[in-house]
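Engineer: Return a 3D structure for these sequence lines:
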Amino acid sequence: MEEENHTEVSEFLLLGLSEDPELQPLLLGLFLSMYLVTVFGNLLIILAISSASHLHTPMYFFLSNLSFIDICFVSTTVPKMLVNIYTQIKDISYIECLTQMYFFMIFAGMDNFLLTVMAYDRFVAICHPLNYTVVMNPRFCGLLVLICWFIVFWAALLHLLLVTQLTFSVGTEIPHFFCELAPILKVARSDTFITNIVMYVCTALLGVFPMTGILFSYSQIVSSLLRMSSTASKYKAFSTCGSHLSVVSLFYGTGLGVYLSSAVTSSSQRSSTASVMYTVVTPMLNPFIYTLRNKDVKGVLGRLLNRKCALPLFPRQQ
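Structural biologist: Just a heads-up that it's a prediction; the model follows:
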């Protein structure tokens, strides 16, 4: 196949999850349902937090940001996949592919950093409760989120600039359902050594360090819980971490599963199928985890839904 400069490549081909025509309607219905549940569920979380004054705390401020990021995260990949399945057209333009890759890296990085910030919030709340309101003040919380945006913006931009220097063949096929960095590097025609090195370094800095921070925070939390004499106090303190710990386990567990499946198997289809877990399933499950395990959020959502259901029953008198 003749090698072309990246500036002459107008589009790529996304092979998707399956080429079986009989599976396409099933995949379309499945991923459309999952996408709608994800968007609706996370919007409900944001609505509940914004409408209830007693939820205007650092923990729920970070949770609302996480819900917003999850909506953006899933919207980066799923709508294009749904269009490709519905139209049976697999092409994606060069610019659109790089744009999708860029925003995917931003929102994946923000998910990672927000989970770390939320772990720090729980660490301060449990290990230093008397200083919690002083340390986790609104200005500091906003600054933490801005720092996260700043870091992932420049890390994603660095990867984007490196990819634009690569060359690809006309009609390049990407064995994935969206434009992810690793599959794109595998199909490049030019040397990707520097780009791979940068990718591994950024993965270590932006992945391992936050995960280490989460583990350190929870080691300190467990140590503080063990020093508590009251069982009720232990349960109440740890219950505030239950939802976050579940989301962290789901996010890193699925991400690690994708990495291991890619390393163990050479099948691109299996790797892309495994990617569905952290790109689609995890953002969809997050609202359920926080509503089912959190009495405050569950109570606000219940009142909101009851209010919406009761409105048509009592029309305003003329």
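
Engineer: okay, CA-based contacts and neighbour counts for the rest of this
Structural biologist: Will do.

Engineer: which non-adjacent residue is nearest residue 248?
Structural biologist: Nearest residue to residue 248, sequence neighbours excluded (C-alpha to C-alpha, 6 or more residues apart in numbering): residue 115, at 6.7 Å.

Engineer: Give me the neighbour count for that neighbour.
Structural biologist: 23 (other C-alpha atoms under 10 Å).

Engineer: which element is it on?
Structural biologist: Using DSSP states H and E, residue 115 sits in helix 94-127.

Engineer: Give the buried residues for that helix.
Structural biologist: The neighbour-count check on helix 94-127 (16 or more other C-alpha atoms under 10 Å) flags 94, 97-98, 100-127 as buried.

Engineer: The residue nearest to residue 248: what's it in contact with?
Structural biologist: Under the criterion of C-alpha atoms under 8 Å, 6 or more residues apart in numbering, the contact partners of residue 115 comprise 214, 244, 248.

Engineer: okay, now residue 295: neighbour count?
Structural biologist: The criterion is other C-alpha under 10 Å. On that basis, residue 295 has 11 neighbouring residues.

Engineer: try the one 5 residues further on
Structural biologist: Residue crowding around residue 300 was assessed by other C-alpha under 10 Å; the count is 21.

Engineer: correct me, but residue 234 touches residue 227?
Structural biologist: No - using C-alpha atoms under 8 Å as the test, residue 234 is too far from residue 227 to be in contact (9.1 Å).

Engineer: neighbours around the closest residue to residue 195 other than its chain neighbours, how many?
Structural biologist: The shortest distance from residue 195 to any non-neighbouring residue, by C-alpha to C-alpha, 6+ apart, is to residue 162 (6.1 Å). Residue 162 has 14 neighbouring residues, counting by other C-alpha under 10 Å.

Engineer: Toward the C-terminus from the helix or strand harbouring residue 162, list the very next helix or strand.
Structural biologist: Assigned by DSSP H and E, residue 162 belongs to helix 138-163. Going down the chain from helix 138-163, the next helix or strand is strand 168-169, by DSSP H and E.

Engineer: picking up where we left off before, the residue nearest to residue 195 contacts residue 193, correct?
Structural biologist: No - taking C-alpha under 8 Å as the definition, residue 162 is not a contact partner of residue 193, at 10.7 Å.

Engineer: For the nearest residue to residue 70 once chain neighbours are set aside, the count of nearby residues, please.
Structural biologist: With C-alpha to C-alpha, 6+ apart as the criterion, residue 70 has its nearest non-adjacent residue at 5.3 Å, and that residue is residue 283. Residue 283 has 30 neighbours, counted by other C-alpha under 10 Å.

Engineer: which of the contacts of residue 115 count as buried?
Structural biologist: Of the contacts of residue 115, these count as buried by 16+ other C-alpha under 10 Å: 214, 244, 248.

Engineer: Now the second one, please; I'll put the structures next to each other:
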Amino acid sequence: MGLSENPDLQPTLFGLFLSMYLVTVLGNLLIILAVSSDPHLHTPMYFFLFNLSLTDIGFIYITVPNMIVNIQTHSRVISYGGCLTQMSLFLLLGNMDYMLLTVMAYDRFVAICHPLHYQVIMSPRLCGFLVLGSFFLCLLDSHLHNLMILQITSFKHVEISSFFCDPSQLLNLSCSDTFSNNIAKYFLAAIYGLFPLSGIFFSYYKIISSILRIPSSDGKCKAFSTCGSHLEVVGLFLGTASAVYLGSAASHIPKKDVMASVMFTVVTPMLNPFIYSLRNRDIKSALRRLQSRAL
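Structural biologist: Just a heads-up that it's a prediction; the model follows:
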């Protein structure tokens, strides 16, 4: 259904979302270039940030370009196969964002609570395993949701009150008994939602406890500054995701749900590189060195 049926708003929406898409891709590409080209940033923390930026580019790519094309062609139709593909990639990359933020919380926990053993614990092998393990877990969740959707037979000529194939709406399209689907949906939500959230909360509980034991205020500020950017991104991601899925479950108002989806799928990937580049001295220094080499 898109964002608005008003034809006068379509050029504005086209320009706005095209600009946001280009800013997101450019910002995350700069993070990727800075991390890959600067030896000072070849550390576990920036390895995870590199993968987060890659994921954010893919995450916005699966929703916004299709919407921009729909605005230009004045068509809001998506094929059955295209809808399933978009939903699968949305789940894969959205969950991957969440898993990477959880892994980054663990990285900050090791760096602050076990600084002397940081290089040994966060070895390249473990970092690669955490990223690959997160990817395959997210791929499994995506396939399980696909299997649930494939059980829905009455899936023609339906309207989705969003600008992409939102899995939470697709799962409610069946006219048959959805008890088993609901059980599976809540089980997956508990596994892929609560476990990573528990990991983030536990990591920051231990981090805050360790920081409070530091005697000097300068030491506390320095320790906390190493995870400030990550905390902001986690808060932004969880806040917008909760508005989309918990808020829509409590009170289904299509317009509000769509605006919350825009914040989650478009605004969050766009702001992530700004948060990390503006709050992080290492990234700013790497970007300056990258600029000087380019000039």
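
Engineer: Send over the TM-score of the superposed chains.
Structural biologist: Superposed pair, TM-score by TM-score structural alignment, normalised by the length of structure 2: 0.97. Supporting alignment: 295 aligned residues with a C-alpha RMSD of 1.2 Å.

Engineer: so what corresponds to residue 158 of structure 1 in structure 2?
Structural biologist: Matched by TM-score structural alignment, residue 158 of structure 1 corresponds to residue 144 in structure 2.

Engineer: how close does that match get to residue 192 of structure 2?
Structural biologist: Distance, residue 144 of structure 2 to residue 192 of structure 2, by C-alpha to C-alpha, to the nearest Å: 12 Å.

Engineer: returning to that earlier point: list the buried residues in the helix or strand following the helix holding residue 115 of structure 1.
Structural biologist: Scanning forward in sequence from helix 94-127 of structure 1 by DSSP H and E, the next helix or strand is helix 132-135. For helix 132-135 of structure 1, burial by neighbour count (16+ other C-alpha under 10 Å) applies to 132, 135.

Engineer: Have a look at how far, on average, helix 132-135 of structure 1 is from structure 2.
Structural biologist: Average distance, helix 132-135 of structure 1 versus aligned residues of structure 2 after superposition (mean C-alpha distance after the TM-score superposition for structure 1): 0.4 Å.

Engineer: Which residue range of structure 2 does that helix align onto?
Structural biologist: So helix 132-135 of structure 1 sits over residues 118-121 in structure 2, by TM-score structural alignment.

Engineer: Now find how far off-centre that stretch is within its chain.
Structural biologist: Mean-position distance between stretch 118-121 of structure 2 and its chain equals 27 Å (C-alpha atoms, centre = their mean, to the nearest Å).

Engineer: wait, which of the contacts of residue 115 of structure 1 is closest to residue 167 of structure 1?
Structural biologist: Residue 167 of structure 1 has its nearest neighbour among those in residue 248, at 37.1 Å by C-alpha to C-alpha.

Engineer: what does that closest one align to in structure 2?
Structural biologist: So residue 248 of structure 1 corresponds to residue 234, using TM-score structural alignment.

Engineer: Roughly how far does its match sit from residue 162 of structure 2?
Structural biologist: Distance of residue 234 of structure 2 to residue 162 of structure 2, computed by C-alpha to C-alpha: 24 Å.

Engineer: Residue 127 of structure 2 too?
Structural biologist: 36 Å.

Engineer: can you check residue 79 of structure 2 too?
Structural biologist: Per C-alpha to C-alpha, residue 79 of structure 2 is found 15 Å from residue 162 of structure 2.

Engineer: same deal with residue 59 of structure 2?
Structural biologist: 16 Å.

Engineer: Show me which of these two is the more surrounded one.
Structural biologist: Using other C-alpha under 10 Å as the criterion, residue 59 of structure 2 and residue 162 rank with residue 59 on top: 23 against 19.

Engineer: out of everything not next to it in sequence, what's closest to that one?
Structural biologist: residue 93 (5.5 Å).

Engineer: Is that neighbour in contact with residue 55, as I believe?
Structural biologist: Yes - in this structure residue 93 of structure 2 lies within contact range of residue 55 using C-alpha under 8 Å: 6.0 Å.

Engineer: Make sure residue 35 of structure 2 is actually in contact with residue 44.
Structural biologist: No - counting by C-alpha under 8 Å, residue 35 of structure 2 stays clear of residue 44, with 10.9 Å between them.

Engineer: Provide the aligned range in structure 1 for stretch 20-30 of structure 2.
Structural biologist: Under TM-score structural alignment, the match for stretch 20-30 of structure 2 is residues 34-44.

Engineer: three-state assignment of the alignment partner in structure 1 of residue 68 of structure 2?
Structural biologist: Here residue 68 of structure 2 is matched to residue 82 in structure 1, going by TM-score structural alignment. Assigned state for residue 82 of structure 1: helix (three-state reduction, DSSP: H, G, I helix; E, B strand; the rest coil).

Engineer: What residue in structure 2 is the furthest from its centre?
Structural biologist: Within structure 2, the residue lying farthest from the chain centre (C-alpha atoms, centre = their mean) is residue 215, at 36.0 Å.

Engineer: So what does that residue match up with in structure 1?
Structural biologist: Residue 215 of structure 2 maps onto residue 229 in structure 1, by TM-score structural alignment.

Engineer: mind checking the SS state of that match?
Structural biologist: Three-state assignment for residue 229 of structure 1 (three-state DSSP): coil.

Engineer: distance of it from residue 237 of structure 1?
Structural biologist: Applying C-alpha to C-alpha to residue 229 of structure 1 and residue 237 of structure 1 gives a distance of 12 Å.

Engineer: Could you double-check that residue 86 of structure 1 lies in contact with residue 28?
Structural biologist: Yes - here residue 86 of structure 1 lies in contact with residue 28, judged by C-alpha under 8 Å, at a distance of 6.9 Å.
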